[in-house]
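Engineer: from the sequence below, what's the structure:
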Amino acid sequence: MDHPGYARRLTLLDAALIVVGGIIGGGIFLNPGIVAQRTESGLVLLGLWVAAGLLTLVGCLCYAELGARRPEAGGSYVYLREAFGRLAGFLFGWTMLLVIYSGSSAAVATIFGSYATSVFGLSPRLVKPLAVGAMCFVTGINLFGIRLGAQVQNVFAILKLAAITVLVVTGLAFAGAGTTQALAPSTIPPSGNLAGALLPVLFAFSGFSYLNNLAGEVRDPQRTLPRALVVGMLVVIGAYVLTNYAYLAVLGHAGLAASQAPAADVMSRVFGDAGAKIIAIGIAISTLGFCNITLVAGARVLQVMGEDGLFFSSVARLHPRYRTPNVALVMLAGWAMVLVLAANYGQLLDFAAFGDWAAYAVTIATLFWYRRKAGDRPSFVTPAYPLLPLVFLATVIAVVVAYAWSKPMSAAVVCLVVLAGLPVYAVWRRLFSKVAR
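Structural biologist: Below is the predicted model:
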């Protein structure tokens, strides 16, 4: 190995805020209106957000055990490679690069561009250039070490939590009589069903796995990583449930269902245009933080793949001073910028969301292999095993199938990307078998 390895510089606070930043992007500011359209009352809507949060907490517990077993860079790629073989690991990394992480980052960067143009009164034609500029900004920061990147990420996470706090306090303090109607049935019939309503909720909770990709840079990872996953997830659940209650208190269930931008509607109802601009700035900051952690986490996967001989050897190198995978980071960010320019927000979100949750299901399936084959007991084990992992798997598989049914073209594109990885893997192994381990 011609590099000194990653530096373990991330503290418990850093790690917990990475979890928060990896989950809270733009979904909580946009998706509640969609959920309201598909539910019959505020009580059902809040119940879905609580249920999805608890389900995702189960996923965090499973990832906590996986991270405690393999506290190294690479996350899901490492678990899949060990449990199901190098092909499975490669297909995850291949899809992550082309669709999942790149698509997620590109989609959320597009949200940044949309809100930035809105706040400053710029031309809508600048949405994509601003999105590309935002990605250049977060990429540049992380070229100079995980410590600097973590500090910036902490600022982003704290600011987005501050924006949510302002939104919640505003909603609850100024809702008045609306709070008594928050949980009342709607006057409009729901469209779709509970499965359709659960989809946008679960997608707002995705991103909890990013910390595992950075496990090689976490201090005392066997203890820190499980704690950070649980603490970060509990913070997100609390923030999401309170935010949705604030929406319902101010707008009511029917008003939330009719809203295209519930956060802006709440703030503008109380503070006028100034309030809408304040929350727009908060949303823009939130999206920057999400893009930051997505690119950083994905770069670690590519770096480990390169080290294994399953990707270009250049991406395996760490910067000699900053000990960061700069080539991998620039490559992932560059492809995400291409997606920003080539696709619209809806397409990017559909591709990334389907691939993301399918990857969660496959990754947590590796936990059963580790329990059967590894023979060791890590510092953290998933409680109520195998019941909780099985509940998570069954629910996520049902969600993925429902999503494929509702968005067949998007699901087909992701499946084709995965299948395209098979011949690429075969060619790669043939050409670079001498350098592969």
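Engineer: switch to C-alpha atoms for all contacts and neighbour counts from now on
Structural biologist: Will do.
Engineer: what ranges does the stretch 1-150 of the chain have for its helices?
Structural biologist: Along the stretch 1-150 of the chain, counting by DSSP state H, counting those that start in this stretch, helices occupy 12-23, 27-37, 42-69, 76-84, 86-95, 101-120, 127-142, 146-174.
Engineer: packing partners for the second one?
Structural biologist: When you say that, I think you mean helix 27-37. If you count contacts as 3 or more Cα pairs under 8 Å, 6 or more residues apart in numbering; DSSP states H and E, helix 27-37 packs onto helix 42-69, helix 194-205, helix 221-258, helix 262-271.
Engineer: following up with a second sequence; could you model it the same way so I can compare the two?
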Amino acid sequence: MADKHPNNNLKRSIGFGSAISIVIGTIIGSGIFFKQVSVLDSAGSSTMAIIAWIFGGLITLTGGLTIAEIGAQMPYTGGLYVYIENLYGRICGFMAGWMQIIVYGPAIIASVAGFMSILMANFFGLGRNWSIPLAIVTVIAIGLLNFLENKVGAVFSVITTIVKMIPIAAIVICGIFWGHQDALGQTISQVNQSTGGFGVAVLATLFAYDGWILIANLGGEIKNPQKLLPKAIILGISSVLVIYTLVTIGIFRFLPVGLIHRLGENTTAYLATKVFGTIGGKLLSAGIIISMMGTLNGKMLTFPRIVYAMARRGDLPFSKYLSYVTPKGKSPVVATLFIIVLAAIMMMFFKPDHLSDLCVFTVYCFYLLAFFGIFILRKKNKTRPFSTPLYPLVPIVAILGGLFVLISELINDPAGVLLFIGIVIVGLPIFYVVKRMDRKRLK
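Structural biologist: Next comes the predicted model:
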């Protein structure tokens, strides 16, 4: 059997500052700018929408606290893939990896690119029919960027993380200090009956909070991961919770909820122009687009490496090709192309808002398994580098939050849920076929 932890060849060079920047930079992307309308419509009022953002952040934080204890005991490259395999065995580990490369990864890339293309179309004065072509071209361009050496993508991530704080600070400051609306108490007189209520509002926020666990994929490259990984996860999520709450208050202070409801996905572009004028609005929109590109770059950097890791172990069809890396840059180019193709297909058949909910549902199926794993590890290991505070209350809240996500989405979109679950389950026979072929080759 191949080595479970191939990170032994990787250099532990990521310090605390870089780790927390990765957590914050990976989380903050399109969600906070484009999910405001979905959250508001489902919640029905500005007060409940703000509560939904806080509630989603607390669910995410309890999950982060739980995973922090698990990750400190398994400081290896691979994150969720490694945790599930160590806790539940080889097949469950494969399914966690399969889910990330076939459903979750492509879906979240397609969703972020889809949201970003809406803003790009507005920025360049193009019609909505340009959204999908713009999204596909952007994903291909960022994918090509990741064909180069890792340091190129790393520099791009640092620049975009800095840039993304500019529009966030602008919205918060201008909204809170110069807005004339009441952030609390505004209600929408007409809300679509299909929006789903407070549960779906919280589900929408979880897409905006998602991405924090991707730092665990770099566990083998973090200095002193037993201490730094938990700190980066906890402080990173806590910071984002505060930022998202302030951004939401800033938006509600500046725009009445009825107008936000009517503007829909164009709210961000309208707000930027309204606050800073035509030129200032363009610059702010450009900052938000660059912010989303940074998020997209982080995901394009991460998910192909899961494909590569699984292919190195011979877990996938055509593993020989999917595990190919360039001789100089050591980039998994075939795996990257694989993710690009899947993301492009999803863009053509699903709306970004729909994809975002489904990818959150899918990954939370495996988050739940990981959350339960903390009880398994507590029985096995009496000493731990990091202990989740308020145990077992925090893990229980994380589990209840996960169940809340699954039930809410199942009620709201049973057809989409069944489709994505079906795609994940297809991985099981593929695993057995690939392993059977491997055994035949060895005979």
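Engineer: would you pull the TM-score for this pair?
Structural biologist: The TM-score (TM-score structural alignment, normalised by the length of structure 1) is 0.90; 432 aligned residues with a Cα RMSD of 2.6 Å.
Engineer: need the helices and strands packed on helix 27-37 of structure 1 in CSV with distance to A184 of structure 1, can you?
Structural biologist: Putting the helices and strands packed on helix 27-37 of structure 1 into CSV (distance: least, Cα to Cα, whole Å) gives the following:
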stretch, distance to A184 of structure 1
helix 42-69, 6
helix 194-205, 18
helix 221-258, 8
helix 262-271, 18
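Engineer: what's the closest of these to G145 of structure 1?
Structural biologist: Checking the helices and strands packed on helix 27-37 of structure 1 against G145 of structure 1 by Cα to Cα gives helix 221-258 as the closest, at 18.6 Å.
Engineer: mean per-residue distance, that closest one versus structure 2.
Structural biologist: Superposed on structure 2, helix 221-258 of structure 1 shows a mean distance to its aligned partners of 1.7 Å (mean Cα distance after the TM-score superposition for structure 1).
Engineer: in that helix, what's buried?
Structural biologist: 221-234, 236-237, 239-258 (16 or more other Cα atoms under 10 Å).
Engineer: next: stretch 400-413 of structure 1.
Structural biologist: Buried, per 16+ other Cα under 10 Å, within stretch 400-413 of structure 1: 400-401, 403-404, 410-411.
Engineer: so where does the equivalent of V340 of structure 1 over in structure 2 fall, helix or strand?
Structural biologist: Residue mapping for V340 of structure 1 onto structure 2 gives M347, with TM-score structural alignment as the criterion. Using DSSP states H and E, M347 of structure 2 sits in helix 333-349.
Engineer: which of the helices and strands packed on helix 27-37 of structure 1 sits closest to G306 of structure 1?
Structural biologist: Nearest to G306 of structure 1, of all the helices and strands packed on helix 27-37 of structure 1, is helix 42-69, at 20.6 Å by Cα to Cα.
Engineer: the closest one aligns to what range in structure 2?
Structural biologist: Going by TM-score structural alignment, helix 42-69 of structure 1 lines up with residues 46-73 of structure 2.
Engineer: likewise for stretch 102-116 of structure 1?
Structural biologist: Per the alignment by TM-score structural alignment, stretch 102-116 of structure 1 matches residues 106-120 in structure 2.
Engineer: for the matching stretch, the distance to its chain's centre please.
Structural biologist: 12 Å (Cα atoms, centre = their mean, to the nearest Å).
Engineer: what does stretch 77-85 of structure 2 give?
Structural biologist: The answer for stretch 77-85 of structure 2 is 16 Å, by Cα atoms, centre = their mean.
Engineer: over to stretch 139-146 of structure 2?
Structural biologist: 18 Å.
Engineer: tell me the buried residues in that stretch?
Structural biologist: The neighbour-count check on stretch 139-146 of structure 2 (16+ other Cα under 10 Å) flags 139-140, 142-143, 145-146 as buried.
Engineer: out of those residues, which is nearest to M48 of structure 2?
Structural biologist: Lowest distance from M48 of structure 2 to the buried residues of stretch 139-146 of structure 2 (Cα to Cα) belongs to V139, with 34.7 Å.
Engineer: surely that closest one is in contact with S111?
Structural biologist: No: if you go by Cα atoms under 8 Å, V139 of structure 2 and S111 don't touch, sitting 10.9 Å apart.
Engineer: please say which position in structure 1 I32 of structure 2 maps to.
Structural biologist: With TM-score structural alignment as the criterion, I32 of structure 2 lines up with I28 in structure 1.
Engineer: grab the nearest non-local neighbour of its match.
Structural biologist: In this structure, I28 of structure 1 finds its nearest non-sequential neighbour in A204, 6.3 Å apart by Cα to Cα, 6 or more residues apart in numbering.
Engineer: could you find the counterpart of that neighbour in structure 2?
Structural biologist: Going residue by residue (TM-score structural alignment), A204 of structure 1 aligns to A208.
Engineer: with L422 of structure 1 instead?
Structural biologist: When structure 2 is aligned by TM-score structural alignment, L422 of structure 1 is paired with L428.
Engineer: tally of neighbours for its match?
Structural biologist: Using other Cα atoms under 10 Å, the number of residues around L428 of structure 2 comes to 15.
Engineer: please apply the same query to the one 3 residues further on.
Structural biologist: Other residues near F431 of structure 2 number 18, with proximity taken as other Cα under 10 Å.
Engineer: I am finished for the moment; much appreciated.
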